[in-house]
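quick one, what's the 3D model for this:
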Amino acid sequence: MLGGRRVARIGFGAMQLALRPGDQSAAGRDKAMTVLRDAVTKGVNHLDTAQFYGAGACNALIRDALHPFPDDLVIVSKVGARDDGTGLVAAQRPEELRAEVEANLTGLDVEQLAVVNLRRLDVPPGLSAEGDQIVDLDSQLAELTALRDEGKIGAIGLSSVGPGQLRQALPAGIACVQNAYSVLDRSSEPLLDLCREHGIAWVPFFPLGSAFPGVPKVTEHPAVVQAAASLGATPAQVGLAWQLAHYAQTLLIPGTSDPAHLDDNIAAGSVRLPSETVVALDRLADSLD
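Take a look at the predicted model:
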């Protein structure tokens, strides 16, 4: 469940489709729209996006490919940054959060966003809040709660937070949490434990690692590669299946611009890891300490 809506556990993260305006060829745009349509046709009903992905290009692709949206499609967006035309800049102040919500509504041509995640900028990777962009969480939650009361968003989520911030936000009603987390990066485990305690959906980003320096790639770890070979699956599918086995309310949003990879990602939802494989993979993080 996500914001009171039932969704498939394998969703779709649209960030990889976010080519900047002027960089999109007609062929590339058509391919991206095909991937989006195929995802929905194949049962994906949870799309993760943001107006600041590609300066609005990502939302425009989603709108053009899928509007009018199916009734069961849950579109989740993110606020806390904006694209100023040259790249991402922080947008943490309450009035900026509201402006980004309005921009998402316009970009997607909808009256309500099912869930809006507040992306905090307290810790790396990515942008950091400085100066007047250092905003207290309560002020941000008050603005998002007002937007929810107005019917412009259905539910509130958090991204890149710690356990203390989630506890602080609980009275506002939190539908989901997005933090970096993988079989090789368990630093957010205390936060996940808190989500378990309160039945909050967990939507990990970088579930297979990332391109940031120093972040290990799950698909290259020998134990993951070996598990994949024994199961007739891909290493990526094993990494994603481990996430699904780790918490019943984990929702994944792997993204791709490749139709073949889309099929592989969706198929990860059918991969069942033997208990001994789960235990072995659980121990991998210990070897990195």
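
from here on, contacts and neighbour counts on C-alpha atoms
Fine.

where's His84 relative to Arg20, distance?
Let me fix one detail, which is that residue 84 is Asp and not His. Going from Asp84 to Arg20 by C-alpha to C-alpha, to the nearest Å gives 12 Å.

here is the second sequence; please produce its structure so I can put it next to the first one:
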Amino acid sequence: MTDPVAHAAGSFAIAGKKVARLGFGAMRLTGLGVWGEPDDRDECIRVVRRAVELGVQLIDTADSYGPYVSEEIIREALHPYPDDVLIATKAGLTRNGPDVIKTAQGLVRLGPKAWPPVGRPEYLRQEAEMSLRRLGLDHIDLFQLHRVDPKVPLEDQVGELKDLQDEGKIVAIGLSQVTVDQIERARRIADIATVQNRYNLTDRSSADVLDHCTGEGIGFLPWAPVGAGELAESGGPVDRIASAHGATSSQVALAWLLARSEVVLPIPGTSKVAHLEDNTAAAQLRLSAQEIDELTHSV
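Below you'll find the model as predicted:
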């Protein structure tokens, strides 16, 4: 049953396609620590298909999710892809194991140590070619540099993506976790369609990047978009606003992002259909100007 809820978020054009501004992040279609197969692959396939039924048109993944598992699940779920769906993927981070491990004391997060950046041009080209194969595409609508490798000149990394674009293997180029200066250096080499930085109610360290993207008309994909921290605790601003609307804290966090700028395309992720439906309903939530102002000035 098709119910394009996500379309209520409005649209933004990437790679010549207008997509609903509320997308889906596919990192969680994997095992613990973003490593290996998920506990329930069939449910993950249902999640991807249900996302499209709900009007989601931007599905964001990466070669390093699994690694490779997320891309493979997306292909199994959707190939051949609907014409209005844009598959975005990334390369530039490698994996040396899960970023969360189980110990006798509980879960231990390894964080960035499990995600070493590699931006050598030949590696980025290899991963683009492999993503094309895994996803079953003859071109990738949006191919993003997952991280800037400090050991390789940024110009060489973006230059290789520009070469792939000129060859017709990718349509649009994106960056992830970059500064304003890096965006402008990259734009001297190629058009930059999107930037994907961490940004949410409690982490606004990329506010200058978002403002720059807004001014330049560059799509901004905030990752970890539902983070609300203490603001969502009982009696806090997110909790109060959610109660007033009969909504969840995650929906309020997403609605605030959508209101923050017309270039924002949140990509919440999950491996459960029920959670997906809950997140996608945020597209229909309209916060008042007073509520937006309160959340904006809450940290």
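
give me the TM-score for this pair.
Scored against TM-score structural alignment, normalised by the length of the first structure, the superposed chains reach a TM-score of 0.87; 268 aligned residues with a C-alpha RMSD of 1.9 Å.

need the overlap of contacts for Asp84 and Arg20 of the first structure.
Ala55 (C-alpha atoms under 8 Å, 6 or more residues apart in numbering).

who's more crowded, these two?
Arg20 (16 against 11; other C-alpha atoms under 10 Å).

how close does that one get to Val177 of the first structure?
For Arg20 of the first structure, the distance to Val177 of the first structure - C-alpha to C-alpha - is 27 Å.

show me where the second structure has its strands.
Here the second structure has its strands, by DSSP state E, at 11-14, 17-20, 24-25, 58-60, 86-91, 100-103, 106-109, 140-145, 170-176, 194-196, 219-220.

so the longest one aligns onto which residues of the first structure?
If I follow you right, that is strand 170-176 of the second structure. Taking TM-score structural alignment as the measure, the first structure aligns residues 153-159 with strand 170-176 of the second structure.

how close does the residue of the first structure most remote from its centre sit to Ala223 of the first structure?
When distances are taken from the C-alpha mean of the first structure, Ser230 lies farthest, 29.3 Å away, according to C-alpha atoms, centre = their mean. Separation of Ser230 of the first structure from Ala223 of the first structure (C-alpha to C-alpha): 11 Å.

what do you get for Asp193 of the first structure?
In terms of C-alpha to C-alpha, Asp193 of the first structure sits 25 Å off from Ala223 of the first structure.

same check on Val161 of the first structure?
Per C-alpha to C-alpha, Val161 of the first structure is found 30 Å from Ala223 of the first structure.

the more surrounded of the two?
Here Val161 of the first structure and Ala223 are compared on neighbour count by other C-alpha under 10 Å; more neighbours surround Val161, at 20 against 16.

hmm, Asn179 and the more buried one touching each other?
Yes - taking contacts as C-alpha atoms under 8 Å, Val161 of the first structure lies within contact range of Asn179: 7.1 Å.

residue contacts, the nearest residue to Gly229 of the second structure once chain neighbours are set aside?
If the residues on either side of it in the chain are set aside, Gly229 of the second structure comes closest to Thr202, at 6.5 Å by C-alpha to C-alpha, 6 or more residues apart in numbering. For Thr202 of the second structure, the contact set (C-alpha under 8 Å, 6+ apart) comprises Gly227, Ala228, Gly229, Leu231, Val299.

what's the most distant pair in those residues?
Gly227 and Val299 (12.9 Å; C-alpha to C-alpha).

so where do the helices sit in the stretch 101-250 of the second structure?
Using DSSP state H, counting those that start in this stretch, the helices found in the stretch 101-250 of the second structure span residues 121-135, 154-166, 180-187, 207-216, 237-245, 249-260.

out of those, deepest packed?
Among the helices of the stretch 101-250 of the second structure, helix 249-260 has the highest mean neighbour count (mean count of other C-alpha atoms under 10 Å), at a mean of 24.

for that helix, packing partners?
helix 237-245, helix 273-280, helix 289-296 (3 or more C-alpha pairs under 8 Å, 6 or more residues apart in numbering; DSSP states H and E).

Arg188 of the second structure is nearest to which of the ones you listed?
Of those, the one closest to Arg188 of the second structure (C-alpha to C-alpha) turns out to be helix 289-296, at 32.9 Å.

can you check which part of the first structure that closest one sits on?
With TM-score structural alignment as the criterion, helix 289-296 of the second structure aligns to 275-282.

so what does Arg28 of the second structure match up with in the first structure?
Per TM-score structural alignment, Arg28 of the second structure is aligned with Gln16.

for Glu150 of the first structure, see how far away the closest residue to Gln133 of the first structure other than its chain neighbours is.
Of all residues not flanking Gln133 of the first structure in the chain, Gln92 sits nearest, at 5.5 Å (C-alpha to C-alpha, 6+ apart). Distance of Gln92 of the first structure to Glu150 of the first structure, given as C-alpha to C-alpha: 20 Å.

same deal with Ala55 of the first structure?
Distance from Ala55 of the first structure to Glu150 of the first structure, by C-alpha to C-alpha: 26 Å.

which of these two has more neighbours?
Ala55 (21 against 11).

roughly how far apart are the closest residue to the more buried one other than its chain neighbours and Gly3 of the first structure?
The shortest distance from Ala55 of the first structure to any non-neighbouring residue, by C-alpha to C-alpha, 6+ apart, is to Asp83 (5.3 Å). Distance of Asp83 of the first structure to Gly3 of the first structure, computed by C-alpha to C-alpha: 27 Å.

between the two, which is the more surrounded one?
Shown here are Asp83 of the first structure and Gly3; by other C-alpha under 10 Å, Gly3 has more neighbours (21 against 16).

now do the same for that one: its match in the second structure.
Looks like Gly3 of the first structure aligns to Ala15 there (TM-score structural alignment).

for its match, what are its contacts?
Asp141, Leu142, Val171, Ala172, Ala193.

quick one: closest of the strands of the second structure to Lys272 of the second structure.
Of all the strands of the second structure, it is strand 24-25 that lies closest to Lys272 of the second structure, at 12.2 Å by C-alpha to C-alpha.

average offset of that closest one relative to the first structure?
Its aligned residues in the first structure lie a mean 0.6 Å from strand 24-25 of the second structure after superposition (mean C-alpha distance after the TM-score superposition for the first structure).

and that strand, what does it pack onto?
strand 58-60.
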